[in-house]
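Student: predicted model and sequence below, questions to follow.
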Amino acid sequence: MPTPEFIRAIRASAGHQLLCLPGVTAVVFDDDGRVLLVRRADTGEWSLIGGIPEPGEQPAVAAVREVEEETAVRCTAERVVLVQALEPMQYPNGDRCQYMDITFRCRAVGGEPRVNDDESLEVGWFSLDALPDLGEFGQLRIKQALADEPTWFATEDAPMTPGGDRPGQ
């Protein structure tokens, strides 16, 4: 994902120090119950759609915008399914970030999926019984989006993820 201009401006004075940044993830379903995925250009792996809200942009608006920018699919955010502080990470250039991810369950309302920017190699709808390898991040978010449960979030007394697993386990 290209670095937003406002983060480049912060990095000009902050250097590589750890930045805590907002992030959004969209779990988009169509009327047939399929989930929309992208194969990322930077890793070659299949993923849910996500990104960073612009300054002043509401998280749900950012999730909807990211989906359309990356896939040409229009959607509406239905509900928050998960809020999670992710483990700090370091990019190859030395920049360190920790994302506060807000994941939304979304419903497709129009558009045909296609690679719509340089962040993706492929875009497509997948039935839940034929998902590509998504890793724990994507699997957890799809599971929570399908569950008829309140929004999941970590607390001091609760485990890191639903079911008691720490991220990445």
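Tutor: On my side now, so go ahead.

Student: make it CA atoms for all contacts and neighbour counts henceforth
Tutor: OK.

Student: distance of the spatially most central residue of the chain relative to Glu70?
Tutor: Centroid-nearest residue in the chain, with CA atoms, centre = their mean: Thr25, separated by 2.4 Å. As judged by CA to CA, to the nearest Å, Thr25 and Glu70 stand 12 Å apart.

Student: comparison target, given below:
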Amino acid sequence: MAMSEYVQSIRERIGNDFLLLPAVTAVIREGDRFLLARDAFSRQWTLIGGGIEPGEEPADALAREVLEETGAGIRITGLVGAYGGESMMRTYGNGDRAGYVTVAYECELLSAAEPDMDELIELGWFERAEIGDLSRQDWIDRVIADAPLA
């Protein structure tokens, strides 16, 4: 995950200490299928999203993140939920420790999506039942379970 200037400035002061960060997640659907992305660093499947910058509205952050990572525009159609806790905590290869609290929004694509090949290396559409068989970040199970049935 690319580090924002804001997070980088905090890291310069606190080093690898734990940092709690606000984030957003896109639950992009087409009927019964969900759009997942393979993360470039972990190689696991996940939902698309990222951090909220200071002063940024969560919905604007989500549109920016999806555009940066896939080149696609989105329309937010509803709120899925808010998530945090142990499954949202990470220790990165450089020793940085972080936890995320994310707001997940149900979305639809407005244009074609392609992975940016920087943060994401692959995109795929999966039915709810198929997701459990993927090598995935475990926190997405909670989000997918809360997404309304199509």
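Tutor: Yep, that arrived. Worth saying up front: this structure is predicted, and the values here are computed from it rather than measured.

Student: circling back: mutual contacts of Thr25 and Glu70 of structure 1, please.
Tutor: Both Thr25 of structure 1 and Glu70 are contacted by Ile49, under the criterion CA atoms under 8 Å, 6 or more residues apart in numbering.

Student: buried stuff in the longest helix belonging to structure 2?
Tutor: What stands out as the longest helix in structure 2, according to DSSP state H, is helix 58-70. Buried residues in helix 58-70 of structure 2, counted by 16 or more other CA atoms under 10 Å: 58-59, 61-70.

Student: what does it contact?
Tutor: By CA under 8 Å, 6+ apart, helix 58-70 of structure 2 touches 23-26, 48-53, 72-74, 76, 103, 113-116, 118-120.

Student: which residues touch the residue nearest to the centre of structure 1?
Tutor: Shown in contact with Thr25 of structure 1 (CA under 8 Å, 6+ apart): 48-51, 63, 101-104.

Student: so among the residues you listed, which ones count as buried?
Tutor: Buried members of these, counted by 16+ other CA under 10 Å: 48-51, 63, 101-104.

Student: right, and the helix or strand after the longest helix of structure 2?
Tutor: Using DSSP states H and E, the next helix or strand after helix 58-70 of structure 2 towards the C-terminus is strand 74-83.

Student: so which bits of that following strand are buried?
Tutor: For strand 74-83 of structure 2, the neighbour count (16+ other CA under 10 Å) marks 74, 76, 80, 83 as buried.

Student: also stretch 90-103 of structure 1?
Tutor: For stretch 90-103 of structure 1, the neighbour count (16+ other CA under 10 Å) marks 96-103 as buried.

Student: among these, which one sits closest to Gln144 of structure 1?
Tutor: Among those, Thr103 lies closest to Gln144 of structure 1 (CA to CA), at 9.3 Å.

Student: the closest one and Glu78 of structure 1: what is the separation?
Tutor: The value you get for Thr103 of structure 1 to Glu78 of structure 1, if CA to CA is used, is 11 Å.

Student: which SSE is the residue nearest to Leu19 of structure 2 when sequence neighbours are not counted in?
Tutor: Spatial nearest neighbour of Leu19 of structure 2, chain neighbours left out: Ala98 (4.7 Å); criterion: CA to CA, 6 or more residues apart in numbering. Element membership for Ala98 of structure 2 (DSSP H and E) is strand 97-109.

Student: how about residues contacting that strand?
Tutor: So strand 97-109 of structure 2 is contacted by 16-30, 58, 72-86, 88-91, 143, 147 (CA under 8 Å, 6+ apart).

Student: quick one, helices of structure 1?
Tutor: Listed in chain order, the helices of structure 1 (DSSP H) span 5-14, 59-71, 135-146.

Student: which parts of the first one are buried?
Tutor: Neighbour counts over helix 5-14 of structure 1 (16+ other CA under 10 Å) mark no residue as buried.
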